[in-house]
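S.K.: coordinates only, sequence not included:
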């Protein structure tokens, strides 16, 4: 576990990580890496693997100042959770089992029109882990206003936060979210990550996140098993990966789903709102069909 104290902040900010990545090549066969792709897709066993370790850190933070009002949270999402949101829920539950009282707050992104109208729009979203620093900044700016105007976030005033996230690459998401939380007048922020990529390495190789994301579950068959597994709580990335497939692969995947699972995934995609536009109209129709 690594720890760093940030400076020049108006509120106390601490960052702790399970592993610091400071050189290449990535140790993709290492135990911390092996479960990561499954966690991003929502596999419960992988979520538990990481949340158990993160909960130990969270418990230590809590015990240092038990008298404070503690909140467990994660970066905002739309309807479907990201892996980080599932980690936060699991950490909250694990702490509760230890008799530790915290509040779980799950900020939501603005519910404006989010459906994709072109391949470019979708690829910019789906391939965020390949994005340059400039692209990441552009995509994260909306989170500042989201948190400032979010009722749940405004509820965070004078609360001490434990913010669960999976990986810190360029620091863009943390920086924008931190600015918003400062305006919400939180008492302190404790960021917990699985991985933190050293800043100079991240600037040279922002695509490392993509490499870790796709280091396992590469084949169509293995992804099909994840989609149909009852131990998968489908994340935003899981559904977007399905829709990223070409027509032939997409048809293969949905045709290997049981009818009830297919209906469930169609409902999730509908509720997420990203796939309701004309660009994905045909895929949504095929997914919603029982044929």
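M.R.: Right, received. Where do you want to start? Computed from a prediction, not measured in an experiment: that's the story for all the values here. Numbers count the residues shown, from 1 in each chain.
S.K.: only C-alpha atoms for contact and neighbour calcs from this point on.
M.R.: OK.
S.K.: the nearest residue to residue 173 once chain neighbours are set aside: how many residues sit nearby?
M.R.: Across the structure, with CA to CA, 6 or more residues apart in numbering as the measure, the residue nearest residue 173 apart from its sequence neighbours is residue 140 (6.1 Å). Other residues near residue 140 number 15, with proximity taken as other CA atoms under 10 Å.
S.K.: same thing with residue 50?
M.R.: If you count neighbours by other CA under 10 Å, residue 50 ends up with 21.
S.K.: equivalent analysis for residue 97, please.
M.R.: Taking other CA under 10 Å as the neighbour definition, residue 97 ends up with a count of 10.
S.K.: next one: residue 227
M.R.: Counted with other CA under 10 Å, residues neighbouring residue 227 total 26.
S.K.: against residue 154, how distant is it?
M.R.: Counting by CA to CA, to the nearest Å, the separation of residue 227 from residue 154 is 36 Å.
S.K.: wait, the residue nearest to residue 173 touches residue 176, no?
M.R.: Yes - using CA atoms under 8 Å, residue 140 makes contact with residue 176 at a distance of 6.9 Å.
S.K.: check the secondary structure at the residue lying closest to residue 41 once chain neighbours are set aside for me.
M.R.: Across the structure, with CA to CA, 6+ apart as the measure, the residue nearest residue 41 apart from its sequence neighbours is residue 238 (4.6 Å). Three-state secondary structure (criterion: DSSP: H, G, I helix; E, B strand; the rest coil) places residue 238 in helix.
S.K.: got another, please set it beside the one above:
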């Protein structure tokens, strides 16, 4: 049963109080959840004002809704419920799930988990495909396997179970079952082979067909990538080795020797100036500086006791 709701918020990334009310309704909460909690914390509410997605997430992070969300009717903690709301805001922003799809996915998830008497959905492909079929969605088994692998590596807290916000991610990747069924029946309209086919048989055929197409697309993608890598490797030029004639080395050695000999007097003079600066008499000439330095060193060494080496 679909609710009379718009598909998405009117402006991407912004929500009116009425659009936030829709978010609460599709998740099974009281429609006045946002308005009641904001008023309790003294936040002004304007029916025509559009609140940014960042503002809404800030309210959620500030624990404004914890009292209303903590184990209200579904035994979920406030932290869990806040993550679910954030995931819904993300999919509405990306236009990957509509309000009605969120509501249907939530009801199906709760129905399947209630049957299993648990709060999470096992990562069993058959159970997930069954849950997707109940939401009027279909996903190739191989694609589902790859998606679960990726989610297990990067997002799932427990690789053996799916939470509601994880299930939203899977539903957003699935295709509409009703439209695919209509296309299949139209393609078989000229034959009578589909007249006595049950829905389960039709579903199995669609599942196998989608899986074959997905595997073919994977092979095509890998082949294309391999060709691009090979062509890139062919067109990458090899680094050129720069070689110089042997006489270049002798010329370089000769020039280095000449420059070193030319710098020798300068080095000697600057060394003497360093000595003079340490002796405190930089204004003297080189010869006077040497005599003064020798006199200072001699007088200093004569004052030292014989037991202390200079």
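M.R.: Now that the structure is in, tell me what you want to look at. What you are looking at is a predicted structure, and each value in this text was computed from that prediction instead of being measured.
S.K.: need the TM-score from the superposition.
M.R.: Both chains were compared after superposition, and using TM-score structural alignment, normalised by the length of structure 1 their TM-score is 0.22; 102 aligned residues with a CA RMSD of 5.8 Å.
S.K.: which ones are touching residue 147 of structure 2?
M.R.: Contacts here follow CA atoms under 8 Å, 6 or more residues apart in numbering; on that basis residue 147 of structure 2 touches residue 170.
S.K.: and for residue 68 of structure 2?
M.R.: For residue 68 of structure 2, the contact set (CA under 8 Å, 6+ apart) comprises 33, 37, 78.
S.K.: any idea which of the residues you listed is closest to residue 59 of structure 2?
M.R.: Nearest to residue 59 of structure 2 among these is residue 37, at 9.7 Å by CA to CA.
S.K.: secondary structure element holding the closest one?
M.R.: Counting by DSSP states H and E, the secondary-structure element that holds residue 37 of structure 2 is helix 33-40.
S.K.: residue 86 of structure 1 and residue 167 of structure 1, how far apart?
M.R.: Distance, residue 86 of structure 1 to residue 167 of structure 1, by CA to CA: 14 Å.
S.K.: before we move on, what about residue 225 of structure 1?
M.R.: From residue 225 of structure 1 over to residue 167 of structure 1 the distance is 25 Å, taken as CA to CA.
S.K.: structure 2: strands as residue ranges?
M.R.: Chain-ordered strands for structure 2, with DSSP state E as the definition, fall at 14-15, 51-52, 121-122, 137-138, 161-162, 175-176.
S.K.: mind listing the helices for the stretch 1-150 of structure 1?
M.R.: In the stretch 1-150 of structure 1, the helices defined using DSSP state H, counting those that start in this stretch lie at 31-34, 36-41, 44-64, 83-97, 119-126, 133-140, 142-148.
S.K.: try structure 2
M.R.: 17-26, 33-40, 53-61, 66-69, 78-94, 99-115, 125-134, 141-154, 164-173, 177-187, 199-235, 247-279, 286-303 (DSSP state H).
S.K.: residue contacts, residue 92 of structure 1?
M.R.: Listed by CA under 8 Å, 6+ apart, the contact set of residue 92 of structure 1 reads 55, 72, 102-104.
S.K.: and it, how far from residue 167 of structure 1?
M.R.: As defined by CA to CA, residue 92 of structure 1 lies at a distance of 19 Å from residue 167 of structure 1.
S.K.: check residue 272 of structure 1 too.
M.R.: For residue 272 of structure 1, the distance to residue 167 of structure 1 - CA to CA - is 23 Å.
S.K.: cool, and residue 173 of structure 1?
M.R.: Going from residue 173 of structure 1 to residue 167 of structure 1 by CA to CA gives 10 Å.
S.K.: just residue 39 of structure 1 next, same as before
M.R.: With the distance defined as CA to CA, residue 39 of structure 1 ends up 12 Å from residue 167 of structure 1.
S.K.: show me which of those two is the more surrounded one.
M.R.: When neighbours are counted by other CA under 10 Å, residue 39 comes out ahead of the other of residue 39 of structure 1 and residue 167, with 27 against 19.
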